[in-house]
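Participant: Starting from these lines, generate the structure:
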Amino acid sequence: MKLNSPLPQPLPKECKKAANIFQSFVDGANNGLDGVIPRSVLENARGFAIFTIFKAGFLFSARAGSGVVIARLHDGSWSCPSAIGIAGLGFGGQAGAEMTDFLIVLNSHAAVRSFMAAGSLTLGGNMSLAVGPLGRNGEASGAVNSSGKMAAMFSYSKTRGLFGGLSLEGSAIVERQDANALAYRSDISVRQLLSGSVDPPEWAQYLIRTIERCTGRPGAHVNWV
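Facilitator: As a prediction, the model looks like this:
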């Protein structure tokens, strides 16, 4: 299994990495029938955050990584991607280091808007986070919060090709403004990117086409991978 870099990269490279990560979470040939995200979850997603995290520590642990967030627009098409960084601290667990790929499914417009706000977003804070259902016949209703409501975000992770592992509770996600400014050649906000105010550039098309193949193109027959 190819290891993805958790180090911050230029946004075009982050998009290519994100496309490969996304594909790995929905490819039944690699994961088996029970190792894929249910179609209903992908069809109803309002957006995705895709990233790689590196964790290291002993009694205390630190985790950091980078990736992108992208939103589904009102017409069913996909927004420009925005670069993000992730950081967090933990206590306990096994000693050592590991890299983990994450796919966070944003289940509501409110979840997408939380990524548009200035400052950092704390996962598991204002927006509930739950481990997402798996399997082609999995039901999203199985992942609910303590109030009995569907979580605002579903978390999927892979370490060394295996599902599960590192928890994201308490991790902070921030916009990488420098990477966005460099990629789009302007001082553009994440709100403008995720709301569709800017047309996706050519280097974002590989990621968008990968997502479309797994979620269905606007107004077209769903072409599942």
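Participant: From here on, just use CA atoms for contacts and neighbour counts.
Facilitator: Fine.
Participant: which of the residues in the strand or helix carrying L89 are buried?
Facilitator: With secondary structure defined by DSSP states H and E, L89 is part of strand 82-91. Neighbour counts using 16 or more other CA atoms under 10 Å place 82-90 of strand 82-91 among the buried residues.
Participant: So which elements touch that strand?
Facilitator: helix 11-26, strand 60-71, strand 172-175, helix 177-184, helix 190-194 (3 or more CA pairs under 8 Å, 6 or more residues apart in numbering; DSSP states H and E).
Participant: Could you rerun that using 7 Å?
Facilitator: Secondary-structure packing of strand 82-91 (3 or more CA pairs under 7 Å, 6 or more residues apart in numbering; DSSP states H and E): strand 60-71, strand 172-175, helix 177-184.
Participant: relative to strand 60-71, how tilted is that strand?
Facilitator: Calculated by axes from the mean of the first three to the mean of the last three CA atoms, to 10 degrees, strand 82-91 forms an angle of 160 degrees with strand 60-71.
Participant: before we move on, back to that, which one of the buried residues of strand 82-91 sits closest to K16?
Facilitator: Using CA to CA, A83 is the member of these that sits closest to K16, with 12.1 Å.
Participant: How about the secondary structure of the residue positioned nearest the centre of the chain?
Facilitator: By CA atoms, centre = their mean, the chain has its centre lying nearest to A49, at 2.2 Å. Using DSSP: H, G, I helix; E, B strand; the rest coil, the structure places A49 in strand.
Participant: Could you find the closest non-adjacent residue to it?
Facilitator: In this structure, A49 finds its nearest non-sequential neighbour in V69, 4.2 Å apart by CA to CA, 6 or more residues apart in numbering.
Participant: Burial check on that neighbour, number of neighbours?
Facilitator: When neighbours are counted by other CA atoms under 10 Å, V69 registers 28.
Participant: quick one, what contacts it?
Facilitator: 48-50, 81-84 (CA atoms under 7 Å, 6 or more residues apart in numbering).
Participant: 8 Å instead?
Facilitator: 47-50, 81-84, 115 (CA atoms under 8 Å, 6 or more residues apart in numbering).
Participant: cool, A152 as well?
Facilitator: Counted by CA under 8 Å, 6+ apart, A152 has contacts 106-108, 110-111, 127-129.
Participant: out of those residues, who has the most neighbours?
Facilitator: Neighbour counts for these, by other CA under 10 Å, peak at L106, which reaches 31 neighbours.
Participant: Now the second one, please; I'll put the structures next to each other:
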Amino acid sequence: MTRLIGIIGAAFAAFTMALGPAAAKSKQEKAEELIIDAADTVSYFANDSAYEPLWDAADNAKAMVIIPKSLRGGFIIGASGGNAVMVARNDDGSWSEPTFFTVGSLSIGFQAGFEGSETILLVMTQRGMEHLLSTTVKLGADLSLAAGPIGAGAKAQTVDVLAFSRSRGLYGGVSLEGAILKSRGSWNEGYYQANVTPADIIYREKVSRPQSAVLQNAVWALAHRDQPAMMAPLRPAKTDPVTGEPLPEEPVYEDDAIYGAPLDPIESD
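Facilitator: As a prediction, this is how the structure comes out:
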């Protein structure tokens, strides 16, 4: 048993080292890059119609945890890991400053291959929020977990976390059951240049950075993705100033409110 534990530890350590970039970067630089990568991941999910169940469920999510790159590999003993960032919904519908996590898991059994994945976790309950703001949480144990889109719909009302992923590789699927999320205090400190806890960031709003806007805006757009575009307001009928007769109506386009009415041919030149 001691030898087995040693093998598992060595495998996980080697896999974790493989996740890191070759060039040394500061915690602040790594956190800033993760913010951009997370925003790209959110934008991808928001523009792929295969994830419409995610759009629907996001309306009621209390927080989102984004894992832009999670790697999984192994033979008999498998390991997976990545970096994650969480933002929470504020009372006014906006989204909070980000707090950082690391995510990892080990598995033993017949397995072989390599896989990369992008994942969004929707935190659906207050219980889920409170657990994630603690030091460490285990998905499927401390928090109930369901995979979307299968877990969306009615089950989304009771499950703590809904997971939506896309993956590439030989494993052919993403399994987050048993994965551990742990707060990265050093990344929070590096990003904000202050010693703050996840609760300081999410609830107490002690810190902020303009660089967070790219992720906050992407998450807001995803959470409102299933709402129809606003129609242009009705315009009063125009009349001839001399005769008082109604003038022919100009065509009204559905997207005029967003892009403006089409220009006349002469004006467009």
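Participant: Contacts only, for the residue lying closest to I37 of structure 1 once chain neighbours are set aside.
Facilitator: Nearest residue to I37 of structure 1 in three dimensions, chain neighbours excluded: L134, at 5.1 Å (CA to CA, 6+ apart). By CA under 8 Å, 6+ apart, the residues touching L134 of structure 1 are 34-38.
Participant: Show the buried residues in these.
Facilitator: For the contacts of L134 of structure 1, a burial check counting by 16+ other CA under 10 Å picks out 35-38.
Participant: Can you add distance to A29 of structure 1 and secondary structure and give the residues you listed back as TSV?
Facilitator: Output for these, formatted as TSV (distance: CA to CA, whole Å; DSSP: H, G, I helix; E, B strand; the rest coil):
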residue	distance to A29 of structure 1	secondary structure
G35	10	coil
V36	10	coil
I37	13	coil
P38	15	coil
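Participant: Now do the same for A221 of structure 2: helix, strand or coil?
Facilitator: helix.
Participant: Around it, how many other residues sit close by?
Facilitator: A221 of structure 2, neighbours per other CA under 10 Å, totals 16.
Participant: same check, this time on I120 of structure 2
Facilitator: Neighbour number of I120 of structure 2 under other CA under 10 Å is 25.
Participant: Equivalent analysis for A229 of structure 2, please.
Facilitator: 11.
Participant: tell me what the host helix or strand of A18 of structure 2 is packed against?
Facilitator: Secondary structure from DSSP H and E places A18 of structure 2 in helix 2-19. Packed against helix 2-19 of structure 2 by the contact rule (3+ CA pairs under 8 Å, 6+ apart) you find strand 63-88.
Participant: what angle do the strand it packs on and helix 2-19 make?
Facilitator: 60 degrees.
Participant: And strand 63-88 of structure 2, what's buried?
Facilitator: Buried residues in strand 63-88 of structure 2 (16+ other CA under 10 Å): 63-74, 77-88.
Participant: again with stretch 106-115 of structure 2
Facilitator: Neighbour-count burial for stretch 106-115 of structure 2, counted by 16+ other CA under 10 Å, picks out 106, 114-115.
Participant: which one among those gets closest to F15 of structure 2?
Facilitator: Distances from F15 of structure 2 to these, taken by CA to CA, are shortest for L106, at 10.4 Å.
Participant: Could you tell me how far the residue mapped onto E52 of structure 2 from structure 1 is located from F25 of structure 1?
Facilitator: In structure 1, the residue matched to E52 of structure 2 (TM-score structural alignment) is V36. Look at V36 of structure 1 and F25 of structure 1: by CA to CA, to the nearest Å, they are 6 Å apart.
Participant: Assign a three-state SS to the residue nearest to I37 of structure 1, would you?
Facilitator: Going by three-state DSSP, the state assigned to L134 of structure 1 is coil.
Participant: Which one of the helices and strands packed on strand 82-91 of structure 1 lies nearest to Y156 of structure 1?
Facilitator: strand 60-71 (14.4 Å).
Participant: what's the closest one aligned against in structure 2?
Facilitator: So strand 60-71 of structure 1 sits over residues 77-88 in structure 2, by TM-score structural alignment.
Participant: on that earlier part again, including distance to L11 of structure 1, could the helices and strands packed on strand 82-91 of structure 1 go into CSV?
Facilitator: As requested, those are exported to CSV (distance: least, CA to CA, whole Å):
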stretch, distance to L11 of structure 1
strand 60-71, 8
strand 172-175, 12
helix 177-184, 6
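Participant: quick one, what contacts the residue of structure 1 most remote from its centre?
Facilitator: In terms of distance from the mean C-alpha position of structure 1, L59 ranks first, at 27.8 Å (CA atoms, centre = their mean). By CA under 8 Å, 6+ apart, the residues touching L59 of structure 1 are 91-95.
Participant: nearest to S120 of structure 1, of the residues you listed?
Facilitator: Checking the contacts of L59 of structure 1 against S120 of structure 1 by CA to CA gives F91 as the nearest, at 21.2 Å.
Participant: Return the residue of structure 2 aligned against that closest one.
Facilitator: In structure 2, F91 of structure 1 lands on I108 (TM-score structural alignment).
Participant: Apart from its chain neighbours, what residue comes closest to its match?
Facilitator: That would be I77: by CA to CA, 6+ apart, it lies 4.7 Å from I108 of structure 2.
Participant: next one: I208 of structure 1
Facilitator: Here the residue nearest I208 of structure 1, using CA to CA, 6+ apart, is W78, at 6.7 Å.
Participant: Helix, strand, or coil at E177 of structure 2?
Facilitator: Relying on three-state DSSP, one would call E177 of structure 2 coil.
Participant: any idea how far it is from N47 of structure 2?
Facilitator: Distance from E177 of structure 2 to N47 of structure 2, by CA to CA: 27 Å.
Participant: which one of these two has more residues nearby?
Facilitator: For the pair E177 of structure 2 and N47, the greater number of neighbours falls to E177 (16 against 13), based on other CA under 10 Å.
Participant: Tell me which residues touch the more buried one, please.
Facilitator: E177 of structure 2 touches 139-140, 145, counting by CA under 8 Å, 6+ apart.
Participant: how about a cut-off of 6 Å?
Facilitator: 139-140 (CA atoms under 6 Å, 6 or more residues apart in numbering).
Participant: now S82 of structure 1
Facilitator: Per CA under 6 Å, 6+ apart, neighbours of S82 of structure 1: 68-69.
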